[in-house]
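# after the sequence you'll find the predicted model.
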Amino acid sequence: MRLRNRRMSEANVEETGIDLAPMLDFVLNLLIFFIITAVFMKEVGITVSRPNASSSTEKKESSSIVIVINDAGDIVVDKKLTDERSVRAAIERLHAQRPEDAVVVVTESGAPTGILVSVIDQVRQGGVMAVSIAPGESST
C-alpha cells in the first residue's frame, strides 16, 4: 500500500505545472484588440500651413483690420500692442467702427502657433468670421 501511495504522489508531482495556453490566448486577444483600436483612432489636431513671404504678393487692402504676431509672440492690433486676452475686445471695438472690414493676421515665420490659433479664436468670438492669415517679414 505504501508503495502504491508513493507512486501516486510521484505521479501527482509530475502532473502539476503551469499551463501557459490560457495566458497566450489572453495576450493574443489583447494584441488583436490594440491593433483594431489603433486602426480606428482619429488624430486630433489643427494643420496650419503658413505661406512663405517670398511667395506672397504685396496686396494689402486698406479696408482690413491687421493683427501682427511677431517671433516673440507679441500681438499688435491696428498698430497698438495688445495682450492676448484683450484681442477680442479690440476686435469688437474695431468691428463696430468698420463692420465691412475683414481681419488679416500677419505672422512671422517663428511666431508661436498656439498664439496664432488663440488670436483667430478671439477674432471669431469678436464677431468677425472673415479671417485671413498672411506671412510677415522673415527675420532671416
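Thanks, I have it. Everything numeric here is computed off the predicted structure, so don't read it as measured data.
# from here on, just use CA atoms for contacts and neighbour counts.
OK.
# which of the three states applies to residue 106?
Three-state assignment for residue 106 (DSSP: H, G, I helix; E, B strand; the rest coil): strand.
# neighbours around it, how many?
22 (other Cα atoms under 10 Å).
# mind listing what it touches?
Residue 106 makes contact with 66, 67, 68, 69, 133, 134, 135, 136 under the criterion Cα atoms under 8 Å, 6 or more residues apart in numbering.
# spatially nearest residue to the last one (excluding sequence neighbours)?
In space, and not counting its chain neighbours, residue 136 is closest to residue 108: 4.5 Å by Cα to Cα, 6 or more residues apart in numbering.
# got it, and residue 123?
With Cα to Cα, 6+ apart as the criterion, residue 123 has its nearest non-adjacent residue at 5.8 Å, and that residue is residue 88.
# this is the comparison structure:
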Amino acid sequence: MRLFEEEDSPLELNILPMIDVIFSILAMFIITSIFLTRIDSLPVNLPKANSATPQKSTPVTLTINPVGAIAFNRQPVELENLEPLILQQQQLNPELVVVVNADEQVNHGRVVEVMDLLRQVEGVKLAIATQKKQ
C-alpha cells in the first residue's frame, strides 16, 4: 500500500535577513561618513566671492560670529589672548596659515582689528574664508 506523499515544494530564497544586513551596512556607512567630515570652525554665514578656492593645508581657524565674539579653533578667546595662542601654534608649524571665518554680518572694524593683530605676528600667513558664488 502506497501512502499519499506530499509534493516536493520548490526551494525558496528568504531575502528578508539579507535586506536587514544591507540596511545595517548602509547605516554604518552613513554614520561613519558623517564623522569623517572635518568641521574646524563654528557655523557662520560666510560672504560669497567668485575667486574662492579651497586650501590644501590644515590651517588654524579663527571664527568671528555676528556679535563679534572670537573663537580660536572652536574655543572662545579674547582678542588680547589671541597673540600667545598664535605664537604657540607657530612653534608647532612654522608655515602657519590662519583662516579668518568672519560672518558677513560682523562689523568691518572688528574684522580689521583681528587681521591687524594677526599681521603683527611675524611669519603667519593670513587667509579669509568665503563661499563660492553660485
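Okay, I see it. The structure displayed is predicted, hence computed values, not measured ones.
# if we can go back for a sec, might one say that the residue nearest to residue 136 of the first structure is in contact with residue 67?
No - assessed by Cα atoms under 8 Å, residue 108 of the first structure is found out of contact with residue 67, at 11.4 Å.
# which one's more surrounded, these two?
When neighbours are counted by other Cα under 10 Å, residue 108 of the first structure and residue 67 differ, and residue 67 comes out ahead with 26 against 22.
# what's the match for the more buried one in the second structure?
Counting by TM-score structural alignment, residue 67 of the first structure lines up with residue 62 in the second structure.
# give the aligned range of the helix or strand containing residue 118 of the first structure in the second structure.
Using DSSP states H and E, the element containing residue 118 of the first structure is helix 113-125. Under TM-score structural alignment, helix 113-125 of the first structure corresponds to residues 108-120 of the second structure.
# show me what the matching stretch is in contact with.
Outside stretch 108-120 of the second structure, the residues that touch it by Cα under 8 Å, 6+ apart are 64, 68, 79, 83, 102, 124, 126.
# buried subset of those residues, written for PyMOL?
In PyMOL syntax, the buried subset of these is picked out as below (16 or more other Cα atoms under 10 Å):
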select buried, resi 64+68+102+124
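# could you redo the contacts of stretch 108-120 of the second structure as TSV and give each row distance to residue 35 of the second structure and secondary structure?
Listed next are the contacts of stretch 108-120 of the second structure as TSV, based on distance: Cα to Cα, whole Å; DSSP: H, G, I helix; E, B strand; the rest coil:
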residue	distance to residue 35 of the second structure	secondary structure
64	24	strand
68	29	coil
79	31	helix
83	31	helix
102	25	strand
124	30	coil
126	28	strand
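# distance of residue 116 of the first structure relative to residue 40 of the first structure?
Using Cα to Cα, to the nearest Å, residue 116 of the first structure is found at 30 Å from residue 40 of the first structure.
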